[in-house]
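# Here you go, sequence then predicted model.
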Amino acid sequence: MLETSARLLRLLSLLQSRRDWTGAELAGRLRVGLRTVRRDVERLRELGYPVDATPGVAGGYRLGVGAALPPLLLDDEEAVAVAISLRTAATGSVAGLGEDALRALAKMQQLLPSRLRHRVGAFQDATVALTGAAAPEVNADLLTAVAAACRDHRRLRLRYRGRDGVSEREVEPHRLVHTPRRWYLLAWDVGKDGWRTFRVDRVEGPLGLPGARFTPRPLPEQDAAAYVSRSITSAPYRYQARVLFHAPLEAVAPRTSPGAGRLEALDERTCLFLAGSNSLDELAVHVAVKGFDFEVLDPPELVPHLREIAARMERAAGHTERHAR
């Protein structure tokens, strides 16, 4: 009986780890015959687990959607990863998620074996959240509804707070993209007849019912994250900078965040940095402090600002040397 129970738990764990399994694959993992797999699947169904089966040579098994959430079976590494992720989510930018994450973490810690509890506790004791300017919060229900519309290819009608006030926008949602501080929706704007990037914290909820289904349009480029990065770092700003760094992309990338600018490798020794800003002084400082030699390709107005900042730094260094003598 113990062997059968242990095998059922192992079978449930396998079904939860991957969407589709053939009978032969399950039999191989469990080291039993196909008939035993079929009997064990029936036992899981009797216990309330919805296991779907597809007949035939290419058929298999899949854990379906039930009325209640079944217990999740996690190995040691998965359990630690989930616990640490819940702790991190408690300090995130999704409104209301922090409390839910802490409740889930409290339940999980009660069930963790002592060896795993010590590992998670060591992480918590050794880390402190560095708080800065508060990131705009996003309503969790709103975020979930937008994600579902992306998945199901359903149109959405948004009330969006843009630079010109609140407007009604009908969109075909494509992807949610996030930085450490903000969530963005990449969508086809039906009224504007083009791709647009929306800050999700500026969408006024609650959303209405999802609209009609749509056929997804091809993106202007394959990488949705790269498209959103270009959109949020250049398009909204008065000045568009193109800077050539005399350093490989691998060296410059660790000093550039996706929300600050976009990097493109030109060859093994140089890369192109593209960014936008409403202030030429901000652009000048941003590229100067990266620590690499560079050339300004655009805009030409940036060069005088670099000269002025360089002269100011030279004067400051001179004053410091005189006071140090």
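Sure, I can see it.
# okay, CA-based contacts and neighbour counts for the rest of this
Noted.
# and the helix or strand harbouring Trp195, what does it pack onto?
Using DSSP states H and E, Trp195 maps to strand 194-199. Contact here means 3 or more C-alpha pairs under 8 Å, 6 or more residues apart in numbering; DSSP states H and E; on that basis strand 194-199 packs against strand 183-189, helix 224-233.
# Looking at the ones you listed, which is nearest to Arg29?
helix 224-233 (37.5 Å; C-alpha to C-alpha).
# That closest one vs strand 183-189, what angle?
Taking axes from the mean of the first three to the mean of the last three C-alpha atoms, to 10 degrees, one finds that helix 224-233 is oriented at 100 degrees with respect to strand 183-189.
# And the strands in the stretch 101-250 of the chain, which stretches?
138-139, 156-162, 165-178, 183-189, 194-199, 203-204, 239-245 (DSSP state E, counting those that start in this stretch).
# Nearest residue to Arg10 in space, please, no chain neighbours.
Leu30 (7.6 Å; C-alpha to C-alpha, 6 or more residues apart in numbering).
# alright, now check it against this:
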Amino acid sequence: MLLVMRALFAAVIVAVLAACQTTSPGSTSPSTTAKPPPNYSFVLATPAGMLALDAKGAVVGQVISLPKDSAPSYPSLMPNKRSLVFGITLVPSDATGFGSDVWAVDLDGTNLKKLILHDRENVFYDTPLIDSTGKLMYVHRRAAIVQNGTYVGNDDSIEKIDLTTQQMTRVITNAADPTLSPDGKLLVYVRYDNGAPKGLWRVATDGSDNRPFFSIGDTWWYMQSPRFSPDGSSIAFSAAGHNAQSLAPAVKLAHLGIPSELFIAPLDGKSVKSIIQTNDDTNPAWSPDGTKIIFISGGALSILTIADGKVQQLQRGDNFFFGDLVWLR
């Protein structure tokens, strides 16, 4: 659901902003005049841009000044620790229509590269992940299925791209929202069935050993954003509809209709622990040492310490209702 909502939200943002233009649409080349401050701590990708945040969560600039009316999403840190890779939705072009691409940029705002460009209408790339060698990228690809001029669904897959040859190989179908193990051998992803999420699954990066992540029988109505811990021993994810009979009335107005929670599970999938209930579905980001998780929910940016469950709210404001985070340092 969230992936669909993201695409629709990005479409609305791009369309509305484009309609408000008094000049011709901007180039797909970013401005080089804006420079981010040195040593910022977090990156937050929102329709407002690729925001640089300091250690207190305050917005201190833009990582890069992106093209007018674009919307970045799902940034991740590359193995060199100096660059980001991210999805980006642009104003529709005459050649390829509406869709999203994958770009990369250094943390100092230089060295922009366009890694994947959608080649036709309604093809979206998101959640790009670079393996530890820096030579392979895994990415979720969503393409609209149109029959006789009527939209009938989506083709969701995880693709592997050789960044040297640009060869694209399909790893698995009916899959979205991947996370890559630090050793580059395993993907955990949200499995889709007829456009609806059907739980977490795991698959080797060569496409073998595809199976459910959990062996404990727990189920959720909705799941998203699995994220490997830095040491690869566990995953964090956001989900709703687990133990639904104990819902707290104060958070029943989340857009899913029920509150979401952040969970942590060991890699063997034999247990799971709820670490906090959130007002809405969210995208967790681990600290580099694996002891904390940062997330946004309900207009707040917060950090959770895993060992004791303590939550520190860093900021509140309009920037913290929607977006994807990276914890740099």
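Thanks, I have it. Since we're looking at a predicted model, the values are computed, not measured.
# Need the TM-score from the superposition.
In this superposition the chains share a TM-score of 0.25, using TM-score structural alignment, normalised by the length of structure 1; 141 aligned residues with a C-alpha RMSD of 6.8 Å.
# hmm, back to that, who's in contact with the residue nearest to Arg10 of structure 1?
Listed by C-alpha atoms under 8 Å, 6 or more residues apart in numbering, the contact partners of Leu30 of structure 1 are Arg7, Arg10, Leu11.
# And what about the last one, helix, strand or coil?
The reference is to Leu11 of structure 1. Under DSSP: H, G, I helix; E, B strand; the rest coil, the three-state class of Leu11 of structure 1 is helix.
# Now render the contacts of Leu30 of structure 1 as JSON lines, adding neighbour count.
Shown next, in JSON lines, are the contacts of Leu30 of structure 1 (neighbours: other C-alpha atoms under 10 Å):
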{"residue": "Arg7", "neighbour count": "17"}
{"residue": "Arg10", "neighbour count": "16"}
{"residue": "Leu11", "neighbour count": "20"}
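# ranking the helices and strands packed on strand 194-199 of structure 1 by burial, who's on top?
With neighbours taken as mean count of other C-alpha atoms under 10 Å, these reach their highest mean count in strand 183-189, at a mean of 22.
# so what secondary structure elements neighbour the longest helix along structure 1?
Counting residues, the longest helix found in structure 1 (DSSP state H) is helix 302-324. Identification of packing neighbours for helix 302-324 of structure 1 by 3+ C-alpha pairs under 8 Å, 6+ apart yields helix 280-288.
# Please point out which parts of the helix it packs on sit buried.
Leu280, Leu283, Ala284, Val287 (16 or more other C-alpha atoms under 10 Å).
# quick one: which of those residues is nearest Arg230 of structure 1?
Leu283 (15.8 Å).
# Can you report how many residues lie near the nearest residue to that closest one once chain neighbours are set aside?
Ranked by C-alpha to C-alpha, 6+ apart and with sequence neighbours excluded, the top spatial neighbour of Leu283 of structure 1 is Ser277, at 6.5 Å. Using other C-alpha atoms under 10 Å, the number of residues around Ser277 of structure 1 comes to 19.
# isn't Thr127 of structure 2 right up against His140?
Yes: under the criterion of C-alpha atoms under 8 Å, Thr127 of structure 2 makes contact with His140 at 6.0 Å.
# joint contacts of these two?
Asp177, Pro178.
# Verify the stated contact: the residue nearest to Leu283 of structure 1 with Arg242.
No: Ser277 of structure 1 lies out of contact with Arg242 (C-alpha under 8 Å); the separation is 11.7 Å.
# about what we covered before: any chance you could list what contacts the strand holding Trp195 of structure 1?
Counting by C-alpha under 8 Å, 6+ apart, Arg182, Trp183, Tyr184, Leu185, Leu186, Ala187, Trp188, Asp189, Val228, Ser231, Ile232 sit against strand 194-199 of structure 1.
# you'd agree Val12 of structure 2 is in a helix?
Yes: the assignment for Val12 of structure 2 by three-state DSSP puts it in a helix.
# Give me the spatial nearest neighbour of Val177 of structure 1, chain neighbours excluded.
Tyr184 (5.1 Å).
# any idea how far that neighbour lies from Asp281 of structure 1?
Using C-alpha to C-alpha, to the nearest Å, Tyr184 of structure 1 is found at 27 Å from Asp281 of structure 1.
# Check Leu34 of structure 1 too.
On the measure of C-alpha to C-alpha, Leu34 of structure 1 and Asp281 of structure 1 end up 70 Å apart.
# Also Val243 of structure 1?
Counting by C-alpha to C-alpha, the gap from Val243 of structure 1 to Asp281 of structure 1 is 15 Å.
# same check, this time on Leu44 of structure 1
65 Å.
# The helix or strand where Arg35 of structure 1 lies: which residues count as buried?
For Arg35 of structure 1, the element it lies in under DSSP H and E is helix 34-46. Within helix 34-46 of structure 1, the residues scored as buried using 16+ other C-alpha under 10 Å are Val37, Asp40, Val41, Leu44.
# ok, these vs Gln124 of structure 1, which is closest?
Leu44 (37.0 Å).
# these two touch, right, the closest one and Leu8?
Yes: counting by C-alpha under 8 Å, Leu8 is a contact partner of Leu44 of structure 1 at 7.3 Å.
# which stretches of structure 2 form helices?
2-19.
# err, the stretch 1-150 of structure 1, not the other one
Ranges of helices in the stretch 1-150 of structure 1, per DSSP state H, counting those that start in this stretch, are 2-17, 23-30, 34-46, 76-89, 97-111, 114-126, 140-152.
# Using a markdown table, lay out these together with distance to Leu302 of structure 1.
Listed next are those as a markdown table, based on distance: least, C-alpha to C-alpha, whole Å:
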| stretch | distance to Leu302 of structure 1 |
| --- | --- |
| helix 2-17 | 54 |
| helix 23-30 | 62 |
| helix 34-46 | 68 |
| helix 76-89 | 40 |
| helix 97-111 | 43 |
| helix 114-126 | 43 |
| helix 140-152 | 39 |
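# This completes my enquiry, with thanks.
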